[in-house]
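Participant: Below is the structure, and that's it, no one-letter string:
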């Protein structure tokens, strides 16, 4: 028998395989999002440039490879390198090399993405960024086919998915009253950040079914996570229940890779013996067992603050307690909006705005705009600008740092910024003026859809940004549009 064979078990072979391959797939999407969107968002000429951010923020708060050097070319190299490495690991490269090589490959992947998140500013302030980093850190120490999966690390994966689900359940129970009277989902499908192609149909489900949805959500998030720690096959049943619930969320909206990484984490608890006979994998070498033990102790020590947060009546959601995002707290939709607001950005070639001026709208890829356009499915891909536009509609404070620069780039006809959009209404030359108006959106009824062909009905509320040209002040952040 190999030394420390008791420390690992081949019974977890399927959980490790599914988790590592699935996580590599999520990493691939994340790095592609970074590579394809960073220039207009955080590049050297971006809305919130990385160099300026690094000058403001000390290294201890945001450790990153880009503190050694930053250029758009270097960032692109890092992002595409991460995408290529993630693709290789998803294809099984981690099992094709020795254990001492596989672990550094996962560490490079984690380090590259940590470097991106820590300079990403508001564009990377989402819970699924920290979730990917926390899961990615654990993946470094899960080993490969040269050794049986370490039991302690496999249980830490369950601890992570427990915090994701239970934290989300508690934030709902403590938050909006509609979660307690089971009516939140009468509104959520319509007011969520980025509806999907089936969201209209989910919204139009009968009210009693919405209550069943909400009740099932409470059971899945507040009861089922405890069963992950039960003996098999109960833990497998709990994992599959969580996975099915997450697939329901995938169908009803766009939440980047949050649902997919939660599914991958949950499936790590599936008992491989239910699928096939476990392979006879060797036990871990001494150095590896020591590393796994040290990581387990570290994670348990860092879990103290997240646990305190879970137990607190002032529970915070989606917060990192250390700059490496090693152990975090999670949660979503403690409050559900009853009304949907959208910012419609428009431009005109006329030099002076007057009554009768013809304004043409910029169309975004994911967020609602044209009332006749059915929302599209983009998740697990993350449209960062579209998401931030949803937050900006809730409060101009969310747009204080970047909306003025965004308008400036539209007035300049900046190609990188325009690539973030679905349609540029001024393909020949940039507009003379840009404005933004706030609208109230609601899903149409069945009768309205049949008669008008429109999925949305919208009503103007107020100006968000008055007609603005290059060289004039951009309200909201005190900066200038040029």
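Facilitator: Yes, it's here. In this text, all values refer to a predicted model and were calculated from it rather than measured experimentally.
Participant: From now on I want contacts and neighbour counts done on CA atoms only, so please keep to that.
Facilitator: OK.
Participant: and the nearest residue to residue 6 once chain neighbours are set aside, what helix or strand is that in?
Facilitator: On the basis of Cα to Cα, 6 or more residues apart in numbering, the spatially nearest residue to residue 6 that is not a chain neighbour turns out to be residue 283, at 7.5 Å. Under the assignment given by DSSP states H and E, residue 283 is not contained in any helix or strand.
Participant: Got another one to weigh against that:
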């Protein structure tokens, strides 16, 4: 079985198994906290309505059998428990089939959630997590060496993720080609973090160097992941460093953290020992690999090769797809981000009042957890946690349509408790306002002088009305 096993990659396996499981844990906890308000029986886009509409279309999900908010919670908490056990390494200490069963279990549960998540789960990192979790199922347990074919499959995943993102940028917005993308990106990205203001104000020549470095990391470095050691480990280190740069400068849910974990598939134990000489890794006997495990892995390898064809063709297409799945199991995917960069930031601000609409009405603003609102509030760090409503509000500011938004306004008019828990601040203290409206503001980062003088991180100007005042039941109307 020496041909089957990859000796010297125990570090990679431990990072992949425990790290991917940790991201699943975050994803399940996010679903437990947000899914019912967004997609539950009385959510903004109710899952039961969606399930009735897609019945018979072959979308894999447990919820075809039954959906209720209680069952949804049972599913996500079961997934969270198993993911936590994998983080602790409990299944990995057993026979080879135990971590396989555990990973396939959480993959199947999360697939069931994603496939009814509609626009709130329409992000590329959902497919990335599903594909990574499926591959992690075949890394084996602590008493067998990691299969070389599975490690190569992970490298192919990282290659598609990085190279696809690089191509989509070059084929998309000219600001990536003329190296000016970061003149705008830190200010207009979906959810800036505490360091984004400072990154935005770096010298413009440095921004151009950053873009050039990004092109090198995404269009050149991924090829070296397939080279012999130590070249592959060096390429992985470049990916890790550039992804940490993105972690420092923005909130992109678990995309960057998961990419860092996946890049570790190319890091050998010897490379780790070269940096940390005292680190030791267990060395499973390649001859101890069970024949049944080898058969399963070889079958999966054939499937991975078959699934590779569609995303490979996509990479060479002029009309390259971004964040697309080529099968309903999310196991054959195309990735990419920010093929276009917005030059200005528009934010939708929701306000309520108990006064009759007019020039003398006192409108109070609802505050979201992550998206910009109060100009005096410094952006916060939330990634790798995913604030789904805040992300959809960013798309709304870009002009995207949202069937969920009128429902959100109605929920706020009714002071729906579950909806209000998605927000940072309800200016009416749990009571229903009489009127509600949605305004559009143009936001920009303050200058250093404005920050010192006025203590504001943002400067905003009114840019119009998205929704005219809508009347509700008024104070005391009660939560739904």
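Facilitator: On my side now, so go ahead. Remember, predicted model here, so these are calculated numbers, not experimental data.
Participant: Work out the TM-score between the chains.
Facilitator: Their TM-score after superposition, calculated using TM-score structural alignment, normalised by the length of the second structure, is reported as 0.95; 467 aligned residues with a Cα RMSD of 1.4 Å.
Participant: The residue nearest to residue 6 of the first structure and residue 7 of the first structure, how far apart?
Facilitator: Applying Cα to Cα, to the nearest Å, the value for residue 283 of the first structure to residue 7 of the first structure is 7 Å.
Participant: And the two? Which one has more around it.
Facilitator: Under the neighbour definition other Cα atoms under 10 Å, residue 283 of the first structure and residue 7 were set side by side, and residue 283 has more, 23 against 16.
Participant: my guess is that one meets residue 4, correct?
Facilitator: Yes. Counting by Cα atoms under 8 Å, residue 4 is a contact partner of residue 283 of the first structure at 6.1 Å.
Participant: Could you find the counterpart of residue 164 of the second structure in the first structure?
Facilitator: Alignment note: residue 164 of the second structure maps to residue 167 in the first structure; criterion TM-score structural alignment.
Participant: which SS class is its match?
Facilitator: In the three-state summary, residue 167 of the first structure is assigned as helix, counting by DSSP: H, G, I helix; E, B strand; the rest coil.
Participant: how many other residues sit next to it?
Facilitator: Residue neighbour count, defined by other Cα under 10 Å, stands at 27 for residue 167 of the first structure.
Participant: next one: residue 433 of the first structure
Facilitator: Summarising burial for residue 433 of the first structure: neighbours were counted as other Cα under 10 Å, giving 22.
Participant: Check the one 3 residues further on too.
Facilitator: Using other Cα under 10 Å, the number of residues around residue 436 of the first structure comes to 20.
Participant: who touches the counterpart of it in the second structure in this structure?
Facilitator: Taking TM-score structural alignment for the superposition, residue 436 of the first structure sits opposite residue 438 in the second structure. When contacts are counted by Cα atoms under 8 Å, 6 or more residues apart in numbering, residue 438 of the second structure is found next to 348, 349, 350, 351, 465, 466, 467, 468, 469.
Participant: And the residues you listed, which is closest to residue 373 of the second structure?
Facilitator: Of all the contacts of residue 438 of the second structure, the one sitting nearest residue 373 of the second structure is residue 349; the distance, using Cα to Cα, is 7.1 Å.
Participant: so when I look at the closest one, I'm seeing a strand, right?
Facilitator: Yes. Per three-state DSSP, residue 349 of the second structure lies within a strand segment.
Participant: mind checking how far the helix or strand hosting residue 249 of the first structure is from the chain centre?
Facilitator: For residue 249 of the first structure, the enclosing helix or strand under DSSP H and E is helix 234-252. The chain centre lies 18 Å from the centre of helix 234-252 of the first structure; the measure is Cα atoms, centre = their mean, to the nearest Å.
Participant: where along the second structure do the strands fall?
Facilitator: Listed in chain order, the strands of the second structure (DSSP state E) span 324-325, 333-334, 345-353, 364-365, 367-368, 423-425, 435-445, 458-471.
Participant: Pick the most deeply packed of those.
Facilitator: Stretch with highest mean neighbour count among these: strand 333-334 (a mean of 27; mean count of other Cα atoms under 10 Å).
Participant: one step back: okay, the strands of the second structure in CSV with distance to residue 108 of the second structure next?
Facilitator: Shown next, in CSV, are the strands of the second structure (distance: least, Cα to Cα, whole Å):
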stretch, distance to residue 108 of the second structure
strand 324-325, 16
strand 333-334, 17
strand 345-353, 36
strand 364-365, 40
strand 367-368, 32
strand 423-425, 30
strand 435-445, 39
strand 458-471, 40
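Participant: Would you tell me which of the ones you listed gets closest to residue 12 of the second structure?
Facilitator: Proximity to residue 12 of the second structure (Cα to Cα) singles out strand 333-334 among those, at 22.7 Å.
Participant: in the first structure, what residues pair with the closest one?
Facilitator: Residues 328-329 of the first structure are where strand 333-334 of the second structure aligns, with TM-score structural alignment as the criterion.
Participant: One more: stretch 455-463 of the second structure?
Facilitator: Aligned using TM-score structural alignment, stretch 455-463 of the second structure spans residues 453-461 in the first structure.
Participant: got it, and stretch 135-143 of the second structure?
Facilitator: Going by TM-score structural alignment, stretch 135-143 of the second structure sits over residues 138-146 in the first structure.
Participant: distance between the matching stretch and the chain's centre?
Facilitator: For stretch 138-146 of the first structure, the distance between its averaged C-alpha position and the chain's averaged C-alpha position is 24 Å (Cα atoms, centre = their mean).
Participant: in the second structure, what residues pair with stretch 71-78 of the first structure?
Facilitator: Against the second structure, stretch 71-78 of the first structure falls on residues 68-75 (TM-score structural alignment).
Participant: got the contact list for that stretch?
Facilitator: Stretch 68-75 of the second structure is contacted from outside by 32, 36, 40, 41, 109, using Cα under 8 Å, 6+ apart.
Participant: which of the residues you listed has the most neighbours?
Facilitator: Comparing the contacts of stretch 68-75 of the second structure by number of neighbours (other Cα under 10 Å), residue 36 comes first, having 23 neighbours.
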